[in-house]
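> here is my input; please provide its structure:
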Amino acid sequence: MTSVNDLLDLLILDNINENEFKGFSKTIGNAYVFGGQVLAQAINAASRTIHNGRILHSLHAYFLEAGQLDIPIIYNVSVLRDGGSFSVRRVTASQNGTVIFILSASFHKEEEGYDHQIKMKTNLKQPEELLSWTDILRQFEDFLPRKLKAFFEIDRPIDFKPVTVANPLEPKDLPPVSDVWFKLRGDIENLSLATKQQILTYISDYNILVSALNPHASKANWGNTQTASLDHSMWFFRDFDFNDWLLFSIESPNATGARGFARGNIFTRDGKLIASVAQEGLMRPKK
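Okay, here's the model as predicted:
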């Protein structure tokens, strides 16, 4: 995948019937289906059963089994509630009859109300000052660990620019935070809010566990640590567009028992808070 159109081809599911849909997978460099893909496809399925114009405001999901890349994923949507203000859907994702993922999503009608938000960090380098993953590959490919190099070599419809880049040749423990600018590639005009939310959900599963691994980076890395998303929650606050860079600002309050917890906020470049994310992931040292 090299552009947003390729990504949309992946996220927009095939109809089986009114409440059942089929999706396919593409690798991002892992042996199993990327969690962000399943999240976004499940939201696409849930959104296709909303016929009253309500807007996704939250999702909560659990990853139960690793998804196989070569097997279609079947998404079954249950209509749990269509109330006066909120609609709730439950989505079950299966492969060969085995449930691999469950999600609950809530949609809210547009209403007026109070408004406030936290502020974005103001001391960060801007995207134009930073190297993207592609830039890092081009400049340092001869020095990158094999697995990291292979990961960076995968074509993606998104550019990522981390504010801080750890030196893999001099591993050291780092603060439990991570700030990453990101931007879509390709034609991003005339995207509906529902489509933008699905794309943002896909992107939200990138980078989030980095902050949980950072405090242990002197001994832990992606090669010697088994990682996987265990659950994922997301809240959507405001409309936005992908015409400029967005910032994913992440922190990890805790890691224990082979699990790491991370939470983050996604801002527009001018500081508008558009979404918050929380995830617990497996961080199991390999023996």
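> every contact and neighbour count from this point should use C-alpha atoms.
Noted.
> show me where the stretch 101-250 of the chain has helices.
For the stretch 101-250 of the chain, the helices identified by DSSP state H, counting those that start in this stretch occupy 133-140, 146-152, 193-204, 210-213, in order along the chain.
> which of the ones you listed has the highest mean neighbour count?
Highest mean neighbour count of the helices of the stretch 101-250 of the chain: helix 210-213, a mean of 26 (counted as mean count of other C-alpha atoms under 10 Å).
> from I16, how far off is K147?
Distance, K147 to I16, by C-alpha to C-alpha, to the nearest Å: 38 Å.
> and if you look at L10?
Here L10 is placed at a distance of 16 Å from I16 (C-alpha to C-alpha).
> this one as well, want them side by side:
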Amino acid sequence: MSEALDELVGDVLDLEDIERDIFRGRSPRESLLRVFGGQVAGQAMVAAGRTVDADRDVHSLHGYFLRPGDPFAPIVYEVDRARDGRSFTTRRVTAVQHGETIFTMSASFQRAEEGVEHQAPMPDTPGPDGLPRRDMPPVPPDRPAWTTTGKALTWPLDVRYVDHAPWDESTHRPPRNRVWIRADGKLPDPSEPGGRLLHVCVLTYASDLTLLEAAVFPHVKGGAGARDVSLASLDHAMWFHRPFRADEWLLYVQESPNAGGGRGLATGRLYRDDGTLVASVVQEGLIRRREP
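Prediction:
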């Protein structure tokens, strides 16, 4: 594993058990000005999953980001065991910091069963080899929205841009974005205890990183890292369709059907490199132009 991935798996997503259905998590040592939304969603999924029988896998989550998280304070996750049925299990998770709720999530788990099948085809896309990585260009110190220090963060993910990247200064970019994404290192096998849940939590973390860029690219130079816009996730939903490994390449096809009213909507589909659709994502985010 890379150092950043090792910290994500061995510390950030390894929540501390405080009491029955109550857990505590922390942010990485290298942090943003506010807690990264994918981190909170991933940690909430860890908390929910620890209260569910091992024969059931998560099939959906629906989360709302209510307040910015403080990256220098722990986050407490409280799990409500809403339902344990014969086929489905439902959990509600509340993330609390400084006595206030910063995030809520509902997650549903299902016992494996057979059913009818179809999927949207994967678009014809160049492979990840040779494509620019997200962490290639340095982040100028006059872009404080990225970090507390002005330097580029070390992400636990390997992200390769197919169409256009956040540092692309071109104009007239369509509200679409394709990236190849995977954990930056080897994860435990899904067959190991807790392995399937870990891969789901890492993908949940990853799903929030680039999605809103599709809503921003047509409007500003530099995309989501531009100085003249501020972004914040409002809600986030995922559906998990088929097995996958988060440490193997997944194509993330992202589109934004609408932006307006200070918000942008983006949808995403995640494919294995063999063309199998493994997950779908929808997110709405706050998009505001900064004051000059």
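> for the two chains, what TM-score is obtained?
The TM-score (TM-score structural alignment, normalised by the length of structure 1) is 0.91; 281 aligned residues with a C-alpha RMSD of 2.2 Å.
> if I pick the counterpart of Q197 of structure 1 in structure 2, what's in contact with it?
In structure 2, the residue matched to Q197 of structure 1 (TM-score structural alignment) is V200. V200 of structure 2 makes contact with 58, 246 under the criterion C-alpha atoms under 8 Å, 6 or more residues apart in numbering.
> so who does the counterpart of S178 of structure 1 in structure 2 touch?
Residue correspondence to structure 2 (TM-score structural alignment): S178 of structure 1 is matched to N177. Counting by C-alpha under 8 Å, 6+ apart, N177 of structure 2 touches 162-164, 213-214, 253-255.
> same question for R245 of structure 2.
Contacts were defined as C-alpha under 8 Å, 6+ apart; by that measure R245 of structure 2 touches 190, 199.
> can we see that at 10 Å?
182-183, 186-190, 195-196, 198-200, 202-203, 272, 278 (C-alpha atoms under 10 Å, 6 or more residues apart in numbering).
> would you mind measuring from it to R272 of structure 2?
Taken as C-alpha to C-alpha, the span from R245 of structure 2 to R272 of structure 2 is 9 Å.
> list residues touching both of these two?
Taking C-alpha under 10 Å, 6+ apart as the contact rule, R245 of structure 2 and R272 both touch V278.
> about what we covered before: quick one: which of the contacts of N177 of structure 2 is most hemmed in?
Top of the contacts of N177 of structure 2 by neighbour number is A214, holding 28 neighbours under the definition other C-alpha atoms under 10 Å.
> does that residue touch L265 like I think?
Yes: with contact defined as C-alpha atoms under 10 Å, A214 of structure 2 reaches L265; the gap is 8.8 Å.
> what is in contact with these two at once?
When C-alpha under 10 Å, 6+ apart defines a contact, the residues bordering A214 of structure 2 and L265 alike are 255-257.
> dump the residue contacts of the alignment partner in structure 1 of A120 of structure 2.
With the correspondence set by TM-score structural alignment, A120 of structure 2 lines up against I118 in structure 1. With C-alpha under 10 Å, 6+ apart as the criterion, the residues that contact I118 of structure 1 are 265, 271-273.
> can I get these in CSV with distance to H216 of structure 1, neighbour count and secondary structure?
Putting the contacts of I118 of structure 1 into CSV (distance: C-alpha to C-alpha, whole Å; neighbours: other C-alpha atoms under 10 Å; DSSP: H, G, I helix; E, B strand; the rest coil) gives the following:
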residue, distance to H216 of structure 1, neighbour count, secondary structure
N265, 23, 21, strand
G271, 30, 16, coil
K272, 32, 18, coil
L273, 29, 23, strand
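> could you measure from the corresponding residue of structure 1 for F88 of structure 2 over to Y75 of structure 1?
F88 of structure 2 maps onto F86 in structure 1 when the alignment is built from TM-score structural alignment. From F86 of structure 1 across to Y75 of structure 1, the span is 22 Å (C-alpha to C-alpha).
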